[in-house]
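Engineer: Any chance you could fold what I've pasted below:
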Amino acid sequence: MIKNMTTSCLVAMVSLITVFSLPNAFAYKVQPMVAEMSPVGKKAQLNLRIENNDSESLTVEMIPLQLVINNSGKIEYIPAEDDLLIIPVTAILKPGHSQAVMVRYLGEPDIAESKAYSVGFRQIPITMEGDNISQVKMGVNFNTLINVVPTNTKANLLVKELKLIDGEWKITINNSGNRYVRLSETQWQVSDGANSLQLNKEQLSELLNGNLFLPNSSRTLTMKPIESFSMDKIEIKIEIMK
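Structural biologist: Coordinates of the predicted model:
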């Protein structure tokens, strides 16, 4: 039986989710939060929309970023002004109003593998005056996810290593393909000769602390052990469903 993951795994997964999603409780929202683009042609451009849900006007800046993930899963954002054009770069929205934001890929048109980018939304803090008291209203900042994907690209996931460390599985997975993939788009077949189990995306989300894999990269994830499976003989095959 699959048990609940540890608290540390849960915190890590929530952190990754908040990078690519925006709760409705925030002062503004953006759609879509996750998108794909092509390096050339009509699909090299897309429109995002910001909606002000607050009772006050707000000002938001948009920043082009490239997304990099190291082998331990840490996400880094690098300025990408040469690769992404954003119009406008600043939006002022009245309560209940929305603003279209154009994003255009300007990078190399003949890329051999997909690239991950982000539009960083940065709400500019404002100073509020009233009753002889001055206070700063802090803004909400978050990042979208945009993958620029050339045609005829494919992801290929393979488990390279599996270790038991401090009661948890450390599983190293390699994406030797030239396309990004999310583990939520996969299913796993786990076997040790005596036992066999198929894990769907819902089960994987409970067991793993990572999701996005960039092309030609490896990542080591923390996984909650599956009871009754022998570490000495275990074999995991990953099938990409999308």
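Engineer: Only C-alpha atoms from now on, for both contacts and neighbour counts.
Structural biologist: Fine.
Engineer: Count the neighbours of the residue nearest to Ile111 when sequence neighbours are not counted for me.
Structural biologist: Once flanking residues are discounted, Ile111 sits nearest to Pro150: 6.9 Å by C-alpha to C-alpha, 6 or more residues apart in numbering. For Pro150, the neighbour count with other C-alpha atoms under 10 Å is 20.
Engineer: run this one through as well so I can compare:
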Amino acid sequence: MTTFVRLLSVLSLLLSGWANAYGIKPMVAELTPSGKTSQLSMTIQNNNTKPITIEIFPLKLSINASGEENLSPADSDLLVLPVTAIVQPGQFQSVIVRYIGAPEIQQSQAYRIAFEQANVALDENQGPGIGLKFNISTLLNVKPAEAKADLRIEKIYRDGEQWKLTIENRGSSYARLSEADWQINTPDRQLTLSDKEVRAHVDGNLILPHSTRTFAFSPFGDINPEKMTITLAMP
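Structural biologist: Prediction:
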């Protein structure tokens, strides 16, 4: 093994350890725009052997038709307390996230809660402000009680070596594709997909209200995508 390969191996192990130095729960959550369920308690767990400093930022999330995310500050919609946390080794820190935006919204709104670890030094001799930073972003949706998703398959087509399907959400709520009922219809059979099969075959899961998104997918067994139709229904 060359010296360069050894260095890469050591760096990979170090980065793996640092990347798991802290954890966040929950990673996915839902709030209502008002009432008791407009607030959430999150937990930072320090799995490291040293204290860590975490900065927390609320960000508004939008997703374009290609699945690319756009994030913008959401301080006027979400209150986060504390905004900076110092967590001792093996300890936990609670973080309160409260929706403070408009109490009456017509459709669900999506956010990321970004947790940024500051000043992860590469070795003991480095001073403050030098080193690596690790971020964890969680998903938060604020959803009015009456909001519902309405999914429609707009197009199934081949793009080079990939198959793609375009889905429109005409409803007022976000949807996770793995939670939808997938009915595959061909001239000679019908097939219902499980949530596990959806996650295995479709590259992506979240579609926001009143939006269209294109997903890459792998064919379902021996079914020819050119001869199938798909019906989606939210439970």
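Engineer: on that earlier part again, what does the residue nearest to Ile111 of structure 1 correspond to in structure 2?
Structural biologist: Using TM-score structural alignment, the equivalent of Pro150 of structure 1 in structure 2 is Pro144.
Engineer: same deal with Thr220 of structure 1?
Structural biologist: Using TM-score structural alignment, Thr220 of structure 1 pairs with Thr214 in structure 2.
Engineer: for the residue nearest to Ile111 of structure 1, helix, strand, or coil?
Structural biologist: Here Pro150 of structure 1 is coil, with the state taken from DSSP: H, G, I helix; E, B strand; the rest coil.
Engineer: ok, it to Lys29 of structure 1 distance?
Structural biologist: 29 Å (C-alpha to C-alpha, to the nearest Å).
Engineer: Quick check: the aligned residue for Lys36 of structure 2 in structure 1?
Structural biologist: Superposed on structure 1 with TM-score structural alignment, Lys36 of structure 2 falls opposite Lys42.
Engineer: Against Arg104 of structure 1, how distant is that match?
Structural biologist: Distance from Lys42 of structure 1 to Arg104 of structure 1, by C-alpha to C-alpha: 10 Å.
Engineer: So for those two, which residue has more residues nearby?
Structural biologist: Arg104 (21 against 10).
Engineer: Now the more buried one. Nearest residue, chain neighbours left out?
Structural biologist: Nearest-residue entry for Arg104 of structure 1: Gln45, 4.4 Å, with adjacent residues in sequence omitted and distances by C-alpha to C-alpha, 6+ apart.
Engineer: Would you mind listing the residues in contact with the residue nearest to Ile111 of structure 1?
Structural biologist: Ser38, Pro39, Asp110, Ile111, Ala112, Glu113, Ser114 (C-alpha atoms under 8 Å, 6 or more residues apart in numbering).
Engineer: Report the buried members of those residues.
Structural biologist: Listed as buried from the contacts of Pro150 of structure 1 are Ser38, Pro39, Glu113, Ser114; burial here means 16 or more other C-alpha atoms under 10 Å.
Engineer: Could you export the residues you listed to JSON lines, including columns for secondary structure and distance to Ile63 of structure 1?
Structural biologist: Compiled in JSON lines, the buried ones among the contacts of Pro150 of structure 1 are given as follows (DSSP: H, G, I helix; E, B strand; the rest coil; distance: C-alpha to C-alpha, whole Å):
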{"residue": "Ser38", "secondary structure": "coil", "distance to Ile63 of structure 1": "20"}
{"residue": "Pro39", "secondary structure": "coil", "distance to Ile63 of structure 1": "19"}
{"residue": "Glu113", "secondary structure": "coil", "distance to Ile63 of structure 1": "23"}
{"residue": "Ser114", "secondary structure": "coil", "distance to Ile63 of structure 1": "20"}
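Engineer: Of those, which pair is most distant in space?
Structural biologist: Ser38 and Glu113 (11.2 Å; C-alpha to C-alpha).
Engineer: In structure 1, what residue corresponds to Ser194 of structure 2?
Structural biologist: Counting by TM-score structural alignment, Ser194 of structure 2 lines up with Asn200 in structure 1.
Engineer: Quick check: that match touching Trp188?
Structural biologist: Yes - using C-alpha atoms under 8 Å, Asn200 of structure 1 is in contact with Trp188, at 6.8 Å.
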